[in-house]
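Participant: generate coordinates for the sequence data below:
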Amino acid sequence: MKIIGIGKNYVSDLSEMPSEKGMPVIFTKPESSILKSGETLHLPKVSNEVWYEIELAFRIGKTCKNVSREEAIDYIDGVTLANDLTAKDVLAASRESKGPWALAKGFDGATPLGEFVSMEGFQDLGNINFTLEINGEVVQTGHSSLMIYSLGEVVEVVSSFMTLEPGDVILTGTPAKGVGLVKSGDHMLAHLEGVKTLETVVA
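Facilitator: Reported below is the predicted structural model:
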């Protein structure tokens, strides 16, 4: 099972949408980073600066290779929310030497992931709302229309390089504003179209 992440994929306003787009920022995360909804997050000892990033997550339902963006929805069988946790201090140190994002994004528990629900009711991929609240305060609000690279475009690019298999997960990026530090004792609650989808308590 692969987790494919997309970086820097949101604008704050449609007026900021680039007229020309190159290759999206793509990275992978290990399956061991997954933390199920309701499980306790233990912050890693390797970092003093873990940040939250709430994202729409989509699950591949059938083998997918060289698929066009128009066909992509036919290969998706579920949607949920994920928190793409990032060890910012580890990432900064890696960037100094032009290194990869793998350690900063891939520590144990770095991907709190909700239960997937059917795509029925989510046919308009450009009109999905989601939020993250911490300790009762909304800290991130997202809408899929503000994605620079649509899910279809992401599937098209990724499947041209690697075969996507049933169960693989695509994280589509976090809203342009609102990311912040995760602290011990935090209670994180994410909603997809107003429905509680992901809950994480930080030890």
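Participant: when you work out contacts or count neighbours from here on, use the C-alpha atoms and nothing else.
Facilitator: OK.
Participant: surely V182 meets W51?
Facilitator: Yes - applying Cα atoms under 8 Å as the test, V182 and W51 come out as touching, 5.3 Å apart.
Participant: okay, the two: which has more neighbours?
Facilitator: Ranked by neighbour count (other Cα atoms under 10 Å), V182 and W51 place V182 first, with 21 against 18.
Participant: the structure of the following sequence is requested for comparison with the preceding one:
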Amino acid sequence: MKIPLPTHSAPVSVGKVLCIGRNYADHAAEMDRDVPDEPMVFLKPPSALIRSGAAVQLPSQSRDVHHEVELVAVVGRKGKGIARSAALDHVAGYAVGLDMTARDLQAEAKERRHPWSVAKGFDTFAPLGPIQPVEAVGDVQDLTLQLTVNDETRQEASTRHQIFPVRELVHYCSQIFTLSPGDLLYTGTPSGVGPVQEGDRLHASATGLDPLSVSVERPE
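Facilitator: Below is the predicted model:
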């Protein structure tokens, strides 16, 4: 998939989809997990991406798929070992996104001490809203995230409650991976995660960002 970046004249291909687990204390608590002392990073494949107006496809392997609304930082400049002071200079824009999770498969993987790749990586499991340039967003650590399912609010929180702010996440990830234009960083979800069903309509929003709307389908 290619996405438009404010810093490029032509769309660029998505590279890595980096995701952060347990970046809000209230979400860690609802999952009965400890608050991490450093960012928890996992990956989704680019094939998990869909854009607003598309549909999340519920996989036959799972009967318990959950929504997780997140702020997404879009990398615009290549960097490795980026200093904290320069981290936000490597972000071209932001979007609201959803980290869809097959919770039953994730729980089974945790019990077996296996990775989460299957539970997180199905096609359509990384919806991504329209990308807005950095200058249109304002203070990225003071945005209100919200998710409604069938017009009922399920999640609502401020990014000021992130355990690791965006600056720290970019710095940390760049110590491990070379970040490249088109990489996406899903920065974690607040509390209120829950199951979705066939026919549901999900609407995700964040201050200063265009909303993301997707439906939910279960293919025959």
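Participant: how near is the residue nearest the centre of structure 1 to S94 of structure 1?
Facilitator: The centroid of structure 1 falls nearest to L171 when counting by Cα atoms, centre = their mean (3.3 Å). As judged by Cα to Cα, to the nearest Å, L171 of structure 1 and S94 of structure 1 stand 21 Å apart.
Participant: related to what we said a few turns ago, for the equivalent of the residue nearest to the centre of structure 1 over in structure 2, give its distance to R51 of structure 2.
Facilitator: Residue pairing (TM-score structural alignment): L171 of structure 1 is matched to Y186 of structure 2. Per Cα to Cα, Y186 of structure 2 is found 15 Å from R51 of structure 2.
Participant: so the residue nearest to the centre of structure 1 touches K2, yeah?
Facilitator: No - using Cα under 8 Å, L171 of structure 1 is not in contact with K2, being 10.8 Å away.
Participant: wait, what's in contact with the equivalent of G61 of structure 1 over in structure 2?
Facilitator: Correspondence of G61 of structure 1 to structure 2, assessed by TM-score structural alignment: G76. The contact partners of G76 of structure 2, by Cα atoms under 8 Å, 6 or more residues apart in numbering, come to L5, T7, H90, V91, A92, G93, S180, P181, G182, D183.
Participant: for these, which one is nearest S213 of structure 2?
Facilitator: The shortest approach to S213 of structure 2 among the contacts of G76 of structure 2 belongs to G93, at 19.0 Å (Cα to Cα).
Participant: count of residues packed around the closest one?
Facilitator: For G93 of structure 2, using other Cα under 10 Å, the count is 25.
Participant: mind reading off the mean deviation between the longest helix belonging to structure 1 and structure 2?
Facilitator: Looking across structure 1 with DSSP state H, the single longest helix is helix 151-161. Average distance, helix 151-161 of structure 1 versus aligned residues of structure 2 after superposition (mean Cα distance after the TM-score superposition for structure 1): 0.9 Å.
Participant: residue range for that helix in structure 2?
Facilitator: Aligned by TM-score structural alignment, helix 151-161 of structure 1 falls on residues 166-176 of structure 2.
Participant: residues making contact with that stretch?
Facilitator: Against stretch 166-176 of structure 2 from outside (Cα under 8 Å, 6+ apart): 39, 41, 73, 79-85, 87-88, 140-141, 179, 187.
Participant: and A157 of structure 2, what pairs with it in structure 1?
Facilitator: Aligned partner of A157 of structure 2 by TM-score structural alignment: G142.
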